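Peer 1: only geometry, no sequence info:
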């Protein structure tokens, strides 16, 4: 089994080499956190010519960056808060990703905004969308389109007639957040960054008042090492305060976790040709097409329990069902739900009541010589956050630091994507697949499709679908372990694919088959494979049971009882929030 050269692989060989380099090399920038912001910082710094290491305690995108609303959105709702700069910035980033940086991953998506109030609502929303379109919302997609009630119902027949008086159509985007984050990290590795997951920061190295590196511990086998560099950037998301506490330095800001829950239902349960955005009493509700499903979300509640595994409750799910059922002809029931996921938003909070202001903007601060922290923000503006963080870190790097160039750096798989889409039929003949399957692969791997399918050149059985999850081919599992940094069954079923939320069995019915495919790449024996399957099944059982609980505390107690796939990971010392 071989992969042709052409991209930096995150596989077993790279993992061994990365550990050696962490202990021996001296880096310009050490990034703590493998979410989209951390991965973006690694890419930004590497493409400026800096020596970069990124360490992540669990998996790439294992926190917030795999549990979003799956939108690279322009921030339409922030117009109402007069956050014009934030909207303009988000629209610029959205356009860059759709057109240049990641067209294989970030896709335009048509939305319907149902109108419910006569006289004032249409001109009010239209004025906001005019600003939105003018700021860049209609640069490469159509601008707003006004619809009568009849026109809106023709677009979304699944809505009750009395739930709207008309509608306005506009465009935003959809993205597989976990795959996008992983691709940002792989692109950083392609430009020389050392990327290592299952590598937990357990302390900081200091010389006098300066931070000069971190102590890390392998979450798989418990080995430890010291990683030295000119500057450490804390990009740990909801763990920002916990990492900050390890440095024994007082932070300039704190992070407050807000839980967002989404449910996933089959596509035929809601009849609509467009995504739908609905107003609620406190926020908005998105109904977003996701392959053969709809994603409905989100909630917004404080969370003060386990940060690694936030749990959805029956109350969260009931809230979403209640809100969406207010507008649907055919109401959704609990039995319609194929998947549920909960994520935590890292919102900025001040150090006291006077300065406390939760925000979707981000903040960067130099906590001490050699230590920078970044928090807040939103997925869409990860690239802006990244170059702000590297700019702040530059004062601790002795050499001259070049300006950011990531707006000119396509992610792996982007180059050649549009041409390959036009060659879908020819590629289908070459690979012996149906054209729809090739389109699916192109929208996940872009121009890396040849690299993926090369693994099946001498193993035609890998071109077959996973038996209990036929949306994915077996070769995708092998590639995830060989090239995408997947170390555990959970990494593949929950992030490299989205089987854990797209099938009613949540991945349980294919866990053994997927584990056996991974075993050949990762060197698992029969005992390792069995342990991976048992651990994953325990996770699924814990999540399903937690989703029947009435409150956060009882749901959390059930969820955290499931075993961790990374046997040597340490729970961070909790900090007062």
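Peer 2: Cool, the structure landed. From a predicted model like this one, the values you see are computed outputs, not experimental measurements.
Peer 1: Going by C-alpha atoms from here, please, whenever you check contacts or count neighbours.
Peer 2: Noted.
Peer 1: SS state for residue 259?
Peer 2: Assigned state for residue 259: strand (three-state reduction, DSSP: H, G, I helix; E, B strand; the rest coil).
Peer 1: distance of the closest residue to it other than its chain neighbours from residue 239?
Peer 2: The shortest distance from residue 259 to any non-neighbouring residue, by CA to CA, 6 or more residues apart in numbering, is to residue 344 (4.6 Å). Shown here: residue 344 relative to residue 239, a distance of 10 Å by CA to CA, to the nearest Å.
Peer 1: So for those two, which residue has more residues nearby?
Peer 2: With neighbours defined as other CA atoms under 10 Å, residue 344 and residue 239 compare such that residue 344 has more, 27 against 23.
Peer 1: can you list contacts of the helix or strand encompassing residue 211?
Peer 2: Element membership for residue 211, per DSSP states H and E: strand 210-218. Residues lying outside strand 210-218 but in contact with it, judged by CA atoms under 8 Å, 6 or more residues apart in numbering, are 30, 198-206, 223-232, 368-371, 568-569.
Peer 1: What's the first helix or strand after it?
Peer 2: Trace forward from strand 210-218 with DSSP H and E and the next one is strand 224-234.
Peer 1: and that following strand, what does it pack onto?
Peer 2: When contacts are defined as 3 or more CA pairs under 8 Å, 6 or more residues apart in numbering; DSSP states H and E, strand 224-234 packs onto helix 12-24, strand 26-32, strand 210-218, helix 240-246, strand 371-376, helix 382-393.
Peer 1: now the ones you listed in CSV, with distance to residue 504 and mean neighbour count?
Peer 2: Rendered in CSV, the data for those read as follows (distance: least, CA to CA, whole Å; neighbours: other CA atoms under 10 Å):
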stretch, distance to residue 504, mean neighbour count
helix 12-24, 32, 16
strand 26-32, 35, 26
strand 210-218, 34, 22
helix 240-246, 34, 20
strand 371-376, 33, 26
helix 382-393, 32, 23
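Peer 1: Contact partners for residue 454?
Peer 2: The contact partners of residue 454, by CA under 8 Å, 6+ apart, come to 2-4.
Peer 1: actually residue 156, not the one I typed
Peer 2: 271-274.
Peer 1: ok, and here's another one to check against it:
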């Protein structure tokens, strides 16, 4: 599997070749002026800092809770490092339903505290912390019987109000005719009326990456492809971690007053590696989603449908609909959960019950499977396990946090650092992240109003500019500067990516130079969403994007070819897994594809 990595032909850090001194020096100067920049030069400096400095906190895991914990600790004035074995958001945090919501279904489970907390976080993030990334989205709740209206109305009214003041519109009652005008895709027999309500959504992978960059902005060392292979102990306490650079195989010790385990579904493995069983167990629940083109479901709004187990969402996503999710136990490979044909059949069966024109497997353009880290309880049905989070001081010097919802990441992160404070010898200030906007938020609203002028200046349609603003916010200036000839940029970067016209070539360059992308999969699956938004799933873009990344990262021809081949084989393996009915067979087929990071990952796992 490791053949063709070309590791001897570069620095192994994904950095530029040694002979590119001028470029590396320029980036180093830029990085000093812009600390949120996660590029090759900052990656090299981060390794030196990990090896030489004493930290207050080391966070393990680069999902939304891990990056949130790093941001929380850094903004309290603590010296913090975050290490992630793969890529930011490479696990659960890039494979959610893409909703930033309170969880309407949890009201029925009487989980009022969780819903209230999540609704408050939704409002805070939409209006203050990340308005560039988190957007309103409307949903239609079809009523299947007249008696449902007062019951559902009471629940949605509570949902609209229990989080306090909301900037979102309140519910609207609809007759059957009114609902069908809004969503003509629905069968007339599928509803007697409906209620429309509002929630919010986000590109989870981009949001997590922006949380990580914000942590770096406030001084955190953030380093991906950096795997924890052991824990350091002093007498009866954890005193840090030993890490391995996944790209080079180098190892070093990282010393800290406390280690915070934010590894989600890998929590139990990490606790075992530290020599303790921990105080809670985490169970993985697989959630599968698929994407279809927007014209396949004629509707002006998303939908939420009840199933016998839970709910099914139909979520607007740019030119697509996301349909999901499943909720099944998963005990196989944690890094690459696989969707089966049975999973897709389940989703198709339930959505087709209400559609005038049924969807088929041929309509499906993208598919993704993710794992929810649920706190295990007495029930073994994952749909009944807790979405509440738990924090535990596992042993002196080691704190673990798991469970929870994506939406409440900031609260979870603050709770984790509160628990970690017991092991930090200096006074720890209270959390302030409710007042710390993410990078790109500052100036966002003004730039939205200036979209036409920006478009004229750079030769882009205002719609394109608004799309970019909703991905980068005010960081857009740095991206557009890459294609500005007057400032030494390359105008060709403002052209679309081959076979993926919703994205610009500048976004590939920016992902490498500013967002820490090291592998082709990082760009096609997370910095952009080409892997799920196009029927070719990124295959038709792989060669062009791979060639662009090779030039930026100093890959050898051998490494470039390996990256492209690995990605194409990954897509084929995913398609193969989606043609079989059992998890075991799907897992076997998915793991047949090479993984550019896997050859050097140690046996401990990917946490």
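Peer 2: Noted; the coordinates are in hand. Keep in mind the model is a prediction, meaning the values are calculated, not measured.
Peer 1: Mind checking the TM-score on these two?
Peer 2: The TM-score (TM-score structural alignment, normalised by the length of structure 1) is 0.97; 572 aligned residues with a CA RMSD of 1.6 Å.
Peer 1: Quick check: ChimeraX command selecting the buried ones in the contacts of strand 210-218 of structure 1.
Peer 2: Selection of buried members from the contacts of strand 210-218 of structure 1 for ChimeraX, criterion 16 or more other CA atoms under 10 Å:
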select :30,198,199,200,201,202,203,204,205,224,225,226,227,228,229,230,231,232,368,369,370,371,568,569
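Peer 1: any shared contact partners between residue 344 and residue 239 of structure 1?
Peer 2: Common contact partners of residue 344 of structure 1 and residue 239 (CA under 8 Å, 6+ apart): residue 307.
Peer 1: circling back to that earlier point, by neighbour count, sort out the buried ones in the contacts of residue 454 of structure 1.
Peer 2: When burial is judged by neighbour count using 16+ other CA under 10 Å, the buried members of those are residue 3.
Peer 1: give me the number of residues near residue 446 of structure 1?
Peer 2: Counted by other CA under 10 Å, the residues lying close to residue 446 of structure 1 total 25.
Peer 1: cool, and residue 280 of structure 1?
Peer 2: A total of 10 residues lie near residue 280 of structure 1 under the criterion other CA under 10 Å.
Peer 1: do you know how far the equivalent of it over in structure 2 is from residue 241 of structure 2?
Peer 2: Using TM-score structural alignment as the criterion, residue 280 of structure 1 maps onto residue 307 of structure 2. Distance check for residue 307 of structure 2 against residue 241 of structure 2: by CA to CA, it reads 45 Å.
Peer 1: Tell me which stretches of the stretch 301-450 of structure 2 form strands.
Peer 2: Secondary structure of the stretch 301-450 of structure 2 (DSSP state E, counting those that start in this stretch): strands located at 302-306, 311-317, 320-324, 328-329, 364-375, 389-395, 398-403.
Peer 1: Show me what the last one packs onto, helices and strands only.
Peer 2: Using 3+ CA pairs under 8 Å, 6+ apart as the contact test, the elements touching strand 398-403 of structure 2 are strand 251-261, strand 364-375, strand 389-395, helix 409-420.
Peer 1: repeat for the third one
Peer 2: Where contact means 3+ CA pairs under 8 Å, 6+ apart, strand 320-324 of structure 2 is packed against strand 282-293, strand 311-317.
Peer 1: whereabouts in structure 1 does the first one align?
Peer 2: Read it as strand 282-293 of structure 2. Using TM-score structural alignment, strand 282-293 of structure 2 lines up with residues 255-266 of structure 1.
Peer 1: and if you look at stretch 410-426 of structure 2?
Peer 2: Going by TM-score structural alignment: stretch 410-426 of structure 2 matches residues 383-399.
Peer 1: swap in stretch 576-588 of structure 2?
Peer 2: Residue correspondence for stretch 576-588 of structure 2 in structure 1, counting by TM-score structural alignment: residues 545-557.
Peer 1: which ones are touching the closest residue to residue 329 of structure 2 other than its chain neighbours?
Peer 2: Nearest residue to residue 329 of structure 2, sequence neighbours excluded (CA to CA, 6+ apart): residue 285, at 4.8 Å. Shown in contact with residue 285 of structure 2 (CA under 8 Å, 6+ apart): 327-330, 371-374, 382.
Peer 1: do residue 371 of structure 1 as well
Peer 2: Remark: with contacts taken as CA under 8 Å, 6+ apart, residue 371 of structure 1 is in contact with 211, 231-234, 393.
Peer 1: cool, residue 286 of structure 2 as well?
Peer 2: If a contact means CA under 8 Å, 6+ apart, then residue 286 of structure 2 has 326-330, 337, 369-372 as its contacts.
Peer 1: which of the contacts of residue 285 of structure 2 show up in structure 1 as well?
Peer 2: Of the contacts of residue 285 of structure 2, the ones still in contact in structure 1 (both residues aligned by TM-score structural alignment, their matches' CA atoms under 8 Å) are 327-330, 371-374.
Peer 1: Quickly name whichever of those residues is closest to residue 565 of structure 2.
Peer 2: Using CA to CA, residue 371 is the member of these that sits closest to residue 565 of structure 2, with 26.1 Å.
Peer 1: Quick one: residues contacting the closest one.
Peer 2: Applying CA under 8 Å, 6+ apart as the definition, the contact partners of residue 371 of structure 2 turn out to be 91-92, 95, 265, 284-287, 330, 334, 337.
Peer 1: Quick check: the farthest pair among the residues you listed?
Peer 2: Top of the distance list for those (CA to CA): 95 and 330, 14.9 Å.
Peer 1: who's more crowded, these two?
Peer 2: More crowded of residue 95 of structure 2 and residue 330, by other CA under 10 Å: residue 95, with 22 against 19.
Peer 1: coming back round to it: I'd like to know which of the helices and strands packed on strand 320-324 of structure 2 lies nearest to residue 605 of structure 2.
Peer 2: Using CA to CA as the criterion, the shortest distance between residue 605 of structure 2 and those is 14.9 Å, found for strand 282-293.
Peer 1: Buried residues, that closest one. List them.
Peer 2: Applying 16+ other CA under 10 Å to strand 282-293 of structure 2 flags 282-293 as buried.
Peer 1: Including distance to residue 72 of structure 2, could the residues you listed go into TSV?
Peer 2: Below are the buried residues of strand 282-293 of structure 2 laid out as TSV (distance: CA to CA, whole Å):
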residue	distance to residue 72 of structure 2
282	24
283	26
284	26
285	28
286	29
287	29
288	31
289	31
290	34
291	34
292	37
293	39
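Peer 1: between those residues, which is closest to residue 583 of structure 2?
Peer 2: residue 286 (10.2 Å).
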